[in-house]
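Participant: Return a 3D structure for these sequence lines:
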Amino acid sequence: MLFGFSDDQLAIQRKYLAIGEEIADAAAASPEGFDFDGWRRLRDEGLWRLIVPTGALDADWWTFTAALDGLSSSIRTPELLLSVIAQAGMVRALERHGNPAQKDRYLDAILRGDVSATCIAEPTTGTDVRSIETSLTEVPGGYRLNGTKFNIAHAPIMDFALVVCRLHGKEQCNIELALLDRKTAGLSIGQVDDKLGNRNLPTGEIHFHDVEVPHERVLGKPGHGLSTLIDIISLGRLYYGLVAANLIRPYLVDAMNYAATRTSFKSQIDSHQYVQRRLVDLRIGMERSRWLAYGALSQLLTDHPEGLMMSSIAKLVGAEDLIANATNLMKLYGSLGYHNGRVAELMKNALGFASVGGTEEMHRKNIFNQMKRLAG
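Facilitator: Below is the predicted model:
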């Protein structure tokens, strides 16, 4: 396990900390919507070159993590971070499971700054992959894809997508993953979802009507789509935990300054034990989630038997700590926290972590299943 970043990684961390501050300042003056300027800035700074293998250079996930650590510690809102995590998951999918043609086509697209989407959830089944109804039917020369995905991050703006589907007529080992371009005939995009928070991360529906899918567009080994998908999304789960931890960092700095200058009962409120406890709990939650995410990443990258379970735990704990920390901040600021502003926005965005990357119930079920697997 990594207990500290190298000097080079610390330099990357500081670099992206500064970039995050600049992106946050620029986004504050921009209209609502996906931050294409921030996205292109990250591309131009070389974020994707840290994990897209080129020539003799392999993916450097720990250096990428240092960059994400710095970025998420200063950017204040999670939408662009969630987009980065989704794109990182696509890189992992192609790196580990893509054929040479898929890698050439889509890793190059990622380096250009194209936006990907991973399509799992459906209107009637949510993220229960084993129950999905989007079907892949074998026909001469390939497959036909039919169905609907909903609440898909990047659906309204995506350039290409990885679609989770069920192979028609097969009872077992029937989950497949198909790579599709936005302009594929029969693929259509629904309206942008109207959400409580995380409004700069566009989500929506994608519909498939007799979409032609060549055999070479199926990712990974035929019949192994479920295990391939779990391998892909586990990385995102632990990164959700890391981002959830670091989002609080600039708010904690603000809160410490506020408590040191706000007077109540003729003294600064940071002299009151209940205020001290709120501030301490913020730091405990932040550190707990951050180090849990690091541990899960270490296990996942080394194919540790507990890696999948720890990735779910990291996501679950990170979401719980973020929501609790946002609530604590609102209470600390009193009526000021309830006014529309940064703290109220954090609260709305934090609540999204209860479902992004899977609900609490789904992750607890996954953790229990992993416990049974490990015990067996």
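
Participant: only C-alpha atoms for contact and neighbour calcs from this point on.
Facilitator: OK.

Participant: so what's E176 up against?
Facilitator: When contacts are counted by Cα atoms under 8 Å, 6 or more residues apart in numbering, E176 touches L136, V164, C165, R166, L167, V218, L219, P222, G223, H224, G225, L226.

Participant: Checking it next. Helix, strand or coil?
Facilitator: strand (DSSP: H, G, I helix; E, B strand; the rest coil).

Participant: Likewise for Q191?
Facilitator: Criterion first, three-state DSSP; result for Q191: strand.

Participant: Also this sequence, please, to line up against the first:
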Amino acid sequence: MTTTSAPARRPRPLPTGPAWTEEAIDLLKLVRHLAAAELAPRVEEYEAEAAFPRDLLRTLGRAGLLGLPYPQEYGGGGQPYEVYLTVLETLAQQWLGVAQSVNIHVLSCYGLAAFGTDEQRAAWLPDMLGGELLGANCVSEAEAGSDISALRTTAVLREGGYAVNGVKSWVSHAGAADYYNVFCRTGGDGVRGLSLLLAPAGTPGIRPQALERKMGVRSSPTAQIVFDGAEIPEERRIGRPGKGFLIAMGLFDRGRLGIAACAVGLAQAALDYAVAYAKTRQQFGKAIITFQGLGFLLADMATQVAAARSLLLDAARRLDAGEPVSAAAAQAKLFATDTAMRVTTDAVQVLGGYGYVTDHPTERWMREAKLLQLIEGTNQIQRLVISTSL
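Facilitator: A predicted model of the protein is given here:
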């Protein structure tokens, strides 16, 4: 049982700028309503039971949230990345697992949307963007994470299609997805031998394994997937043979921005909760927020969240402007996820012993923040990307 009831959080001011048309503002208002009405009441139960909220993702898909940055002609939202990432942040403030699922699905549409033929896009993209189908990406392997040049899953072209063999690790939506983007080796060694296949999940020879038992974000299923002679038709190759590395680089940039947005949302939630608690928690006859030691801690938390959001929005605007974004995306991911880890840890400290128990969400947020420092390239990899760009 909580010892204090935190006051309702004041909604953040609506954003402004060229990206924020009347349509975009209305979209954000809808997302705030859905997050409060549909996500917030369920998050604790689903995370405790490691239950995947597929029904909620269908609801978000039907609201148009699973295809926001893609063209309207295929059923997407036609929104700038700045708007899409703000939507992700808003979802993450209520439920990181759902925000992560939206990010994963949106990324699963990238290869087809950016590199597919007109015929491929017309055939498959509308159902993907509408959320009726749920996607996943199969990139990492046991011995190949950030170094995708070391991928060993093979796809051998035979009459009418590819025979795929290998094992993919850390696949989010494993066993729940309707299709998988499989990065595999269709040629020789190195990055030029990689291609992308869009594989229906029901293909014989595609076998999801037992779910990983994770420290946090338990509502999102993660597992290895075994490809045992899975036959993928040649017309499901996205782009020409050997295009896989280029597709993956674009995927990584966008994935890192998505993780940064989720991190900002998680950190904002922890900050808001800590401030609300500190305003109502009484010690020595005063609200504890009036004590300088704690007030300064909250001030640092607020500054870090604001700085992380600024880095994220700068990178998003660069992407929307068609500028190179790899270094900026790495910086945003690095700083925002380190900020989420620091701010969620400090939020536990603000609540003291109550921050450590499951009566309050702060301990869950701290566990969840750790994941964000690891996925889409660890933060050590982000530093390598940034230093190389210099």
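
Participant: one step back: mind checking which of the contacts of E176 of the first structure land in strands?
Facilitator: L136, V164, C165, R166, L167 (DSSP state E).

Participant: what's the distance between whatever residue of the second structure lines up with the fourth one and W365 of the second structure?
Facilitator: Spelled out, it's R166 of the first structure. When the second structure is aligned by TM-score structural alignment, R166 of the first structure is paired with R185. To W365 of the second structure, R185 of the second structure is 38 Å away according to Cα to Cα, to the nearest Å.

Participant: what do you get for L151 of the second structure?
Facilitator: On the measure of Cα to Cα, L151 of the second structure and W365 of the second structure end up 33 Å apart.

Participant: One more: L298 of the second structure?
Facilitator: 17 Å.

Participant: Compare the two and say which one has the larger neighbour count.
Facilitator: A direct count of neighbours by other Cα atoms under 10 Å for L298 of the second structure and W365 places W365 higher, at 26 against 22.

Participant: what's the counterpart of the more buried one in the first structure?
Facilitator: Match for W365 of the second structure (TM-score structural alignment): L346.

Participant: Its match contacts T77, correct?
Facilitator: Yes: look at L346 of the first structure against T77 with Cα atoms under 8 Å: they come within range, at 7.0 Å.

Participant: Tell me how many other residues crowd the counterpart of L65 of the second structure in the first structure.
Facilitator: Alignment note (TM-score structural alignment): L65 of the second structure maps to L47 of the first structure. Number of residues near L47 of the first structure (other Cα under 10 Å) recorded here: 20.

Participant: And for R41 of the first structure?
Facilitator: 15.

Participant: Is it within a helix or a strand, and which one?
Facilitator: helix 36-44 (DSSP states H and E).

Participant: repeat for V343 of the first structure
Facilitator: helix 342-351.

Participant: Against the second structure, what's the mean shift for that helix, could you check?
Facilitator: Taking mean Cα distance after the TM-score superposition for the first structure, the mean distance separating helix 342-351 of the first structure from the aligned residues in the second structure is 0.7 Å.

Participant: where's that helix relative to the chain centroid, distance-wise?
Facilitator: 17 Å (Cα atoms, centre = their mean, to the nearest Å).

Participant: Can you list the buried residues in that helix?
Facilitator: Going by neighbour count (16 or more other Cα atoms under 10 Å), the buried part of helix 342-351 of the first structure is V343, A344, E345, L346, M347, K348, N349, A350, L351.

Participant: what's it in contact with?
Facilitator: Helix 342-351 of the first structure is contacted from outside by 76-78, 196-198, 244, 251, 319, 322-323, 326-327, 329-330, 337-338, using Cα under 8 Å, 6+ apart.
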